[in-house]
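S.K.: Need a 3D model of the following:
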Amino acid sequence: MVASTVLALANSRAVDVYVKYADMLVGRDKACRLGQYFARLLAYLVGQQVARQGKTAGRIEWLATLAKIQQALATTRKVMRSGKFVNFAQLAIRALAAQSGGGDEVVWVLGVVHKLGMCVFMAADTLGLLGTTLALIRLRDPARITRIAQRGWMYALAAQALSALYQLRTVAIRSADLRRVRSHVEKTGDAMGDRECTTEEHALSVQRTTLSRQLAMSVLDLTIPVKGLGVLPLHEGLVALAGTATSLMGAQDVLAKAAA
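M.R.: Modelled structure (predicted):
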């Protein structure tokens, strides 16, 4: 009885999806990121409670624990993505060599900027890991390396957000054209044209949803380097909440792939 129950549990779909999710590096990274920013959000809320009601031993202990969680998960994520700048460098070089590949040049340029920004971010992040966390190399100005990493990330996210916004505009134009075609098809009673319009409408709907989600994630994530660089005096609670939200969205995306 117990053996059959354990076997059924081991072969269940939930466990299968979990194993697939945990087997992916990006899945583990998203889980760590969610824990990191949720701990940051909790630290902000506890800090607000301290500001209103004063310090207690329990609250101080909570803040120390949350700070340790943030640091541990941040370090873990840096180790997991160390060296990934080579991947983004390769993607940027290939994109530049393609010379837009006959597609939309605006999307191409913004895509190249995104990849180059991520390359700078990952390279500086790896350098900071080696010099600050692991102390394997000596850095003259670790704070400057951190600023370079955040600038690279900020430019990459800004380019990604602009690309999504631009493509949403293109989708809106195509949708308007399709509505006119649909009106003509309905007047003429063209059954094949009606099926083609339905297929195109579905494709545009999926594209619009994907781009809208990407735009939301890019804008929310943009608050993190913007605050870190002091570009805007953003609220700590807002930044922590934004990071938690995008981490959850990213984890959901990976989970959907694991469940497919």
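
S.K.: contacts, neighbours, all on C-alpha from now
M.R.: Fine.

S.K.: Please identify the buried residues of stretch 76-96?
M.R.: 77-79, 81-85, 88-89, 91-92, 95 (16 or more other Cα atoms under 10 Å).

S.K.: How far away from the center of its chain is it?
M.R.: Stretch 76-96 has its C-alpha centroid displaced from the chain centroid by 15 Å (Cα atoms, centre = their mean, to the nearest Å).

S.K.: Please generate a structure for the following sequence too, so the two can be compared:
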Amino acid sequence: MVLDTAVYHPSLLKLIRFLDTTAGREKVLRGVQYLCRFLAFYLLRKGYTLETSKLFSSLQKNMAFTRKAMRFLKPLNHLQDASKAYDNKLMDPVLRYATVVRNVSYMGYLSADSLAWFKLLGVMDTKRLPQLSKVANWFWFGGLISGLVNELRKLQIDTLKRTALVSEEKVEQAELVKVNSALFAAKRKTFATLTDLFIVLNNLGYLHNDEGAIGAAGTITSVMGLQDLWKACK
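M.R.: Below you'll find the predicted structure:
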């Protein structure tokens, strides 16, 4: 009876459904990857042995390799999303074009990521395309900037909606709650995007923070992504 209660508990069933998705598993691995990146730096600074630091560095590299495999052919998803956004003439123009650019950028980023995976597998000569990592990070940067434009536009639109609602004599509480929720989501997404921009600017050499700071930033955005996926999981 106790075992049945545990096995069929709604939270466990939701966790199983969550981990049954590629996006859920990939986001978990991303969190582990950046956490290991942070720990490899932090533990060494705290006086732990070099072997301990190398263990977490090795785990980080293995997580990164596995994520590349899981994201193979994912550029097709972004190609489809870009096409849908471009065809949606009813969408706000700023949101429409920002969505197109964001998905095209992520398509480029993930395509470069797949080529890097081929190198690691030995399918492609490691000496070919030496700037591949930098190209991937520039595509990631483009995706983040267009995503930031998208969220700032949403903030502007939802702020105007909220102002209009509050100015009415009889405020529709349900609609106000909905707009406030959308505003919070946009602000939260803006913070996550800026945090990821901190990572990519370090990758490109425009910022020069240590591995601990980069690892902590990646862990934060991974947890936020996990929360969003968990909330969306039915």
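
S.K.: related to what we said a few turns ago, out of the buried residues of stretch 76-96 of the first structure, which is nearest to Ala124 of the first structure?
M.R.: Closest to Ala124 of the first structure out of the buried residues of stretch 76-96 of the first structure is Phe85 (8.8 Å), distances taken as Cα to Cα.

S.K.: ranges for the helices of the second structure?
M.R.: 2-7, 10-19, 22-45, 50-70, 75-87, 93-121, 132-167, 173-203, 211-232 (DSSP state H).

S.K.: Now render the buried residues of stretch 76-96 of the first structure as a markdown table, adding distance to Leu136 of the first structure.
M.R.: Conversion of the buried residues of stretch 76-96 of the first structure to a markdown table gives the following (distance: Cα to Cα, whole Å):
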| residue | distance to Leu136 of the first structure |
| --- | --- |
| Arg77 | 18 |
| Lys78 | 15 |
| Val79 | 13 |
| Arg81 | 17 |
| Ser82 | 14 |
| Gly83 | 15 |
| Lys84 | 18 |
| Phe85 | 19 |
| Phe88 | 24 |
| Ala89 | 24 |
| Leu91 | 28 |
| Ala92 | 28 |
| Ala95 | 33 |
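
S.K.: Name the nearest of the residues you listed relative to Gly58 of the first structure.
M.R.: Where the buried residues of stretch 76-96 of the first structure are concerned, and distances follow Cα to Cα, Gly58 of the first structure has its nearest neighbour in Arg77, at 28.5 Å.

S.K.: so the closest one sits right up against Arg33, yeah?
M.R.: Yes - the pair Arg77 of the first structure and Arg33 qualifies as a contact (Cα atoms under 8 Å) at a distance of 7.5 Å.

S.K.: who touches both of these two?
M.R.: Here Arg77 of the first structure and Arg33 have no joint contacts, going by Cα atoms under 8 Å, 6 or more residues apart in numbering.

S.K.: Spatially central residue in the second structure, please.
M.R.: Among the residues of the second structure, the smallest C-alpha distance to the mean C-alpha position (Cα atoms, centre = their mean) belongs to Gly225, namely 6.0 Å.

S.K.: And the alignment partner in the first structure of it, how far from Ala158 of the first structure?
M.R.: Applying TM-score structural alignment, one finds that Gly225 of the second structure aligns to Gly250 in the first structure. For Gly250 of the first structure, the distance to Ala158 of the first structure (Cα to Cα, to the nearest Å) stands at 18 Å.

S.K.: now swap in Met118 of the first structure and tell me
M.R.: In this structure, Met118 of the first structure lies at 11 Å from Ala158 of the first structure, with Cα to Cα as the measure.

S.K.: What of Arg28 of the first structure?
M.R.: Separation of Arg28 of the first structure from Ala158 of the first structure (Cα to Cα) stands at 25 Å.

S.K.: quick revisit: setting aside sequence neighbours, what's the nearest residue to the match of Gly225 of the second structure?
M.R.: Excluding its sequence neighbours, the residue lying closest to Gly250 of the first structure (Cα to Cα, 6 or more residues apart in numbering) is Lys30, at 6.3 Å.

S.K.: I'd say Val107 of the first structure and Leu165 touch.
M.R.: No - between Val107 of the first structure and Leu165 no contact is recorded; they are 10.2 Å apart, counting by Cα under 8 Å.

S.K.: quick revisit: among the buried residues of stretch 76-96 of the first structure, which one lies nearest to Leu241 of the first structure?
M.R.: Nearest to Leu241 of the first structure among the buried residues of stretch 76-96 of the first structure, counting by Cα to Cα, is Arg77 at 18.9 Å.

S.K.: Just give me the match in the second structure for the residue nearest to Gly250 of the first structure.
M.R.: Counting by TM-score structural alignment, Lys30 of the first structure lines up with Lys27 in the second structure.

S.K.: What is the neighbour count of His9 of the second structure?
M.R.: Neighbour count for His9 of the second structure, taken as other Cα atoms under 10 Å: 11.

S.K.: That one pairs with which position in the first structure?
M.R.: Under the alignment (TM-score structural alignment), His9 of the second structure maps onto Ser12.

S.K.: Leu201 of the second structure too?
M.R.: When the structures are aligned by TM-score structural alignment, the residue of the first structure matched to Leu201 of the second structure is Val226.

S.K.: Now for its match: which residues touch it?
M.R.: For Val226 of the first structure, the set of contacting residues under the criterion of Cα under 8 Å, 6+ apart consists of 154, 232, 234.

S.K.: Dump those into JSON lines; add neighbour count and distance to Val181 of the first structure as well.
M.R.: Rendered in JSON lines, the data for those read as follows (neighbours: other Cα atoms under 10 Å; distance: Cα to Cα, whole Å):
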{"residue": "Met154", "neighbour count": "25", "distance to Val181 of the first structure": "41"}
{"residue": "Leu232", "neighbour count": "11", "distance to Val181 of the first structure": "46"}
{"residue": "Leu234", "neighbour count": "14", "distance to Val181 of the first structure": "46"}
